[in-house]
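>>> This is a predicted model, with the sequence first.
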Amino acid sequence: VASLQREFSLNPFDDDKLREECGVFGFYGHPDAAAHVALGLHALQHRGQEAAGIVSFDGAHFHSHRSLGSVGDHFSSANVIDQLSGASAIGHVRYSTTGETVIRNVQPLFADLAGGGLAIAHNGNITNATQLRRRLEKRGSIFQSTMDTEVIVHLIATCSSPGFVEKLIDALHHLVGAYSLVIQTNEALIGARDPRGVRPLVLGELDGSYILCSETCALDIIGATFVRDVEPGEVIVIDEVGLRSLQPFPAAVKNRFC
């Protein structure tokens, strides 16, 4: 055990991973999605002050703005919000206890995959990220950051399952640790929570459009209604058809929220 602890504590990739908090916010199907995400991130600012980012999707293209510093430092400008066009958007505020905070480690992380674009924001700590990264690198994956979040992207990219949701579920089954995720693809907003429910994720609604975020205070600031908590191990898919809930993990896992 001691040798394993030394490996993790001396590994720069592990030192740079997200810790304890971070805040995520996703909004699907609203004409002012990015503006509402920015407000939601303001409410979640206590979860991370080191960096903030928003990625939007306008039906054809993804638009991104990521910066070091607080939400107010960069997302109070109408010019920035106007560049984040589209009816869907996700955002992230970053908190870490150790490791270098640089722009390459600011989320949401974006990747242009064979099946379309993918933006992902993550709150949590993938404890087997180092092992997964080494395995993926041996298979040819090239990493652009030191975030454990990027491991999830590469697991999705290398999965042979036909659909994106199937690829994501396959990736989640490789993860050990705590996570709440919001993901924007060309077709859907997706939320996922780890099987033990260690990291929070809630579902809200505003004007018939759905929201996924870390805390209800982010719903309150935009006047949205709290619908329910995302259940431990649950995957929620929101698209033009509506909302569907998937339970890809065994149900008998004790809730350990903190």
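Nice, I can see it.
>>> contacts, neighbours, all on C-alpha from now
Will do.
>>> For the stretch 51-200 of the chain, which segments count as strands?
Along the stretch 51-200 of the chain, counting by DSSP state E, counting those that start in this stretch, strands occupy 51-57, 62-68, 88-94, 109-113, 116-126, 177-185, 189-193.
>>> Ser161 is nearest to which of the ones you listed?
Nearest to Ser161 among the strands of the stretch 51-200 of the chain is strand 109-113; the distance by Cα to Cα comes to 13.7 Å.
>>> what's the spacing between Ser70 and Arg193?
For Ser70, the distance to Arg193 (Cα to Cα, to the nearest Å) stands at 25 Å.
>>> Got another one to weigh against that:
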Amino acid sequence: MIHEEKLGHYCGVAGVFSESLTNIPVKLFFPLFSLQHRGQESAGIAYRKEDKTVSYRDLGMVSQVLSKYLDGERMSHCGIGHVRYSTHGGNKLENAQPLLVSCNKGDIALAHNGNLTNTQPLKEELVSAGAIFQTTSDSELILHMISHSRKPTFQEALVESLQKIEGAYSLVLLHDDTMITVRDPWGFRPLYIGKKDGMTVVGSETCALDILQITDYREVEPGEIIITDQYGSRSSFLTPKKRNHCAFELIYFARPDSDVYNINVYHQRKKLGKELAIRDEEFFAQTGKEDTIVVPVPDSGNSAALGYAEQAGLPFELGMTRNHYTGRSFIMPTTAERELVVRMKLHPVRKTIAGKRIILVDDSLVRGTTAKILVKLMKEAGAREVHLRLSSPEIRWPCFFGIDIPTRQELISNTLTPDEIANFIDADSVTFLTIEDLQHSLDSPESYCFACFTGEYPIRVPLKQTERERTLRDTKEHQ
């Protein structure tokens, strides 16, 4: 099996409602293109065409799947779009979104970012009632619940359905000629809404609104349901819950120029790098800073490395370049193949690296396979020492709210301590940001979910017994 080495992104959603007829597919193309980093496996749109909803979705990038809509006029009032990374259900065409159904409530299209945690019991109940599922995605469950509801109106059926589901869901739906925007009551996933020139636009991040030059925007509140139609926008709210924003949006997932949770991602990542440098003050007091440079792993480590260099008073150097045309990085079956994939993507700048002590900054460590190759590349380029610094705490638990995190057994921090990891990847040292450092960098740390670091989940999750068991490192630490 081929696995991705980096943590998998969730998905990205977008929606557009225009008071006047406009070329909705084109209006959707650019926000989805801006959200491409959130999902590279499939893309799709659904929009109103006269008195019916039509959709097109396929496997591939936005430019591959949706560029045909840049030619010609397809006038409409509303549409939604989606880019997908398969966190639940696998990479199959039938799981591409938006999902579209015609049922007793009318035409409904849905784009979903996140994962539901109580899918299994709800699905079993629906199947026993005669529901036929066409996908393996948990997103389809929401459509079945709406269609099976006995409430007299769509909006009442939607609210009843949402009150039964748990987990992470930022949703954009079309119901006939109406656009509906929903964010779960915990606020796990980010979602923004903005307006300009009679047009209302929704996107997972603010970069999706920026591309349309929308500056009048706000965060969709946790638990908020926004109905947008020819009469304007109006809100209602689900029962409020304790906020649990995903910290990894700020550490890695979101685009640096975006705002999520009303925080600028770039500046937050610089703060994380500064926290790392503060943690290293004792290290430098013992070793000095001569011939030491800070090098990011592009592009994920760029912002944190800048913050680290500023705080430590060290030169920031782009000592590694990235080939942007190689696609996503995967763990290949053999060591030689894995190394070749990394070498295709990342290249050290030998003249910058040679003879220097390298502070190599990246966002996180999953299995450690890529880090091992990166350290080797640095040393081949003449680095005197390589010290790996990670701007997130150790990842030790699976996520049930949208991140594609491997099993506990596959996560290197469940097997090895930082010192043991350094020995494994042949680095001179490895330091992670602590949870306390991460919380210190946030204005309201009590509003965030840290479950992938701590195992303390904010809501009930379907954790398998094998995932609850102690890891090798747990056993060592309890001996």
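Received, thanks. All figures in this text were calculated on a predicted structure; none of them were measured in a lab.
>>> Post the TM-score for the overlay when you can.
Laid over one another, the chains give 0.87 as their TM-score (TM-score structural alignment, normalised by the length of the first structure), with 237 aligned residues with a Cα RMSD of 1.7 Å.
>>> before we move on, back to that, could you export the strands of the stretch 51-200 of the first structure as CSV, including distance to Ser209 of the first structure and mean neighbour count?
Supplementary listing: the strands of the stretch 51-200 of the first structure in CSV, determined by distance: least, Cα to Cα, whole Å; neighbours: other Cα atoms under 10 Å:
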stretch, distance to Ser209 of the first structure, mean neighbour count
strand 51-57, 15, 29
strand 62-68, 19, 20
strand 88-94, 10, 33
strand 109-113, 23, 17
strand 116-126, 19, 24
strand 177-185, 15, 25
strand 189-193, 11, 27
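>>> want to throw those strands into a markdown table with distance to Thr101 of the first structure?
Supplementary listing: these in a markdown table, determined by distance: least, Cα to Cα, whole Å:
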| stretch | distance to Thr101 of the first structure |
| --- | --- |
| strand 51-57 | 8 |
| strand 62-68 | 8 |
| strand 88-94 | 9 |
| strand 109-113 | 14 |
| strand 116-126 | 16 |
| strand 177-185 | 20 |
| strand 189-193 | 25 |
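>>> So which of the ones you listed is nearest His30 of the first structure?
Among the strands of the stretch 51-200 of the first structure, the nearest to His30 of the first structure by Cα to Cα is strand 88-94 (6.6 Å).
>>> on contacts alone, who are the packing partners of the closest one?
strand 23-28, helix 33-43, strand 51-57, strand 116-126, strand 177-185 (3 or more Cα pairs under 8 Å, 6 or more residues apart in numbering; DSSP states H and E).
>>> That one: average distance to aligned residues in the second structure?
Here strand 88-94 of the first structure is compared with the second structure after superposition; its mean distance to the aligned residues, by mean Cα distance after the TM-score superposition for the first structure, is 0.4 Å.
>>> mind listing the strands for the stretch 251-400 of the second structure?
Listed in chain order, the strands of the stretch 251-400 of the second structure (DSSP E, counting those that start in this stretch) span residues 259-260, 263-264, 292-296, 320-322, 330-331, 346-348, 357-362, 385-390.
>>> Turn the ones you listed into TSV, columns for distance to Leu173 of the second structure.
Output for the strands of the stretch 251-400 of the second structure, formatted as TSV (distance: least, Cα to Cα, whole Å):
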stretch	distance to Leu173 of the second structure
strand 259-260	21
strand 263-264	26
strand 292-296	39
strand 320-322	37
strand 330-331	33
strand 346-348	40
strand 357-362	36
strand 385-390	38
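>>> Which stretch among those approaches Ala312 of the second structure most closely?
Evaluated with Cα to Cα, the strands of the stretch 251-400 of the second structure place strand 292-296 nearest to Ala312 of the second structure, the distance being 9.4 Å.
>>> In the first structure, what stretch matches the closest one?
Using TM-score structural alignment, strand 292-296 of the second structure corresponds to no residues of the first structure.
>>> which residue in the first structure lines up with Ile45 of the second structure?
Ile45 of the second structure maps onto Ile54 of the first structure when the alignment is built from TM-score structural alignment.
>>> residue contacts, its match?
Under the criterion of Cα atoms under 8 Å, 6 or more residues apart in numbering, the contact list for Ile54 of the first structure reads 34, 37-38, 64-66, 84, 89-92, 107-108.
>>> circling back: can I get the strands of the stretch 251-400 of the second structure in a markdown table including mean neighbour count and distance to Cys11 of the second structure?
Formatted as a markdown table, those follow (neighbours: other Cα atoms under 10 Å; distance: least, Cα to Cα, whole Å):
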| stretch | mean neighbour count | distance to Cys11 of the second structure |
| --- | --- | --- |
| strand 259-260 | 23 | 14 |
| strand 263-264 | 15 | 20 |
| strand 292-296 | 24 | 26 |
| strand 320-322 | 17 | 24 |
| strand 330-331 | 18 | 19 |
| strand 346-348 | 19 | 25 |
| strand 357-362 | 25 | 22 |
| strand 385-390 | 23 | 24 |
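>>> can you tell which of the ones you listed is closest to Gln230 of the second structure?
The closest of these to Gln230 of the second structure is strand 259-260. By Cα to Cα, the value is 28.3 Å.
>>> now for that closest one, which elements pack on it?
With contacts defined as 3+ Cα pairs under 8 Å, 6+ apart, strand 259-260 of the second structure has no helix or strand neighbours.
>>> Not including adjacent chain positions, what is the nearest residue to the equivalent of Val106 of the first structure over in the second structure?
Val106 of the first structure maps onto Ala96 in the second structure, with residues paired by TM-score structural alignment. What sits nearest to Ala96 of the second structure in space, not counting adjacent residues and going by Cα to Cα, 6 or more residues apart in numbering, is Ser42, at 5.8 Å.
>>> what's the answer for Lys92 of the second structure, then?
Closest residue to Lys92 of the second structure in three dimensions, ignoring its sequence neighbours and counting by Cα to Cα, 6+ apart: Leu59, at 7.7 Å.
>>> Map the one you found across to the first structure for me.
When the first structure is aligned by TM-score structural alignment, Leu59 of the second structure is paired with Leu68.
>>> now do Gly194 of the second structure
In the superposition onto the first structure, Gly194 of the second structure corresponds to Gly204 when matched by TM-score structural alignment.
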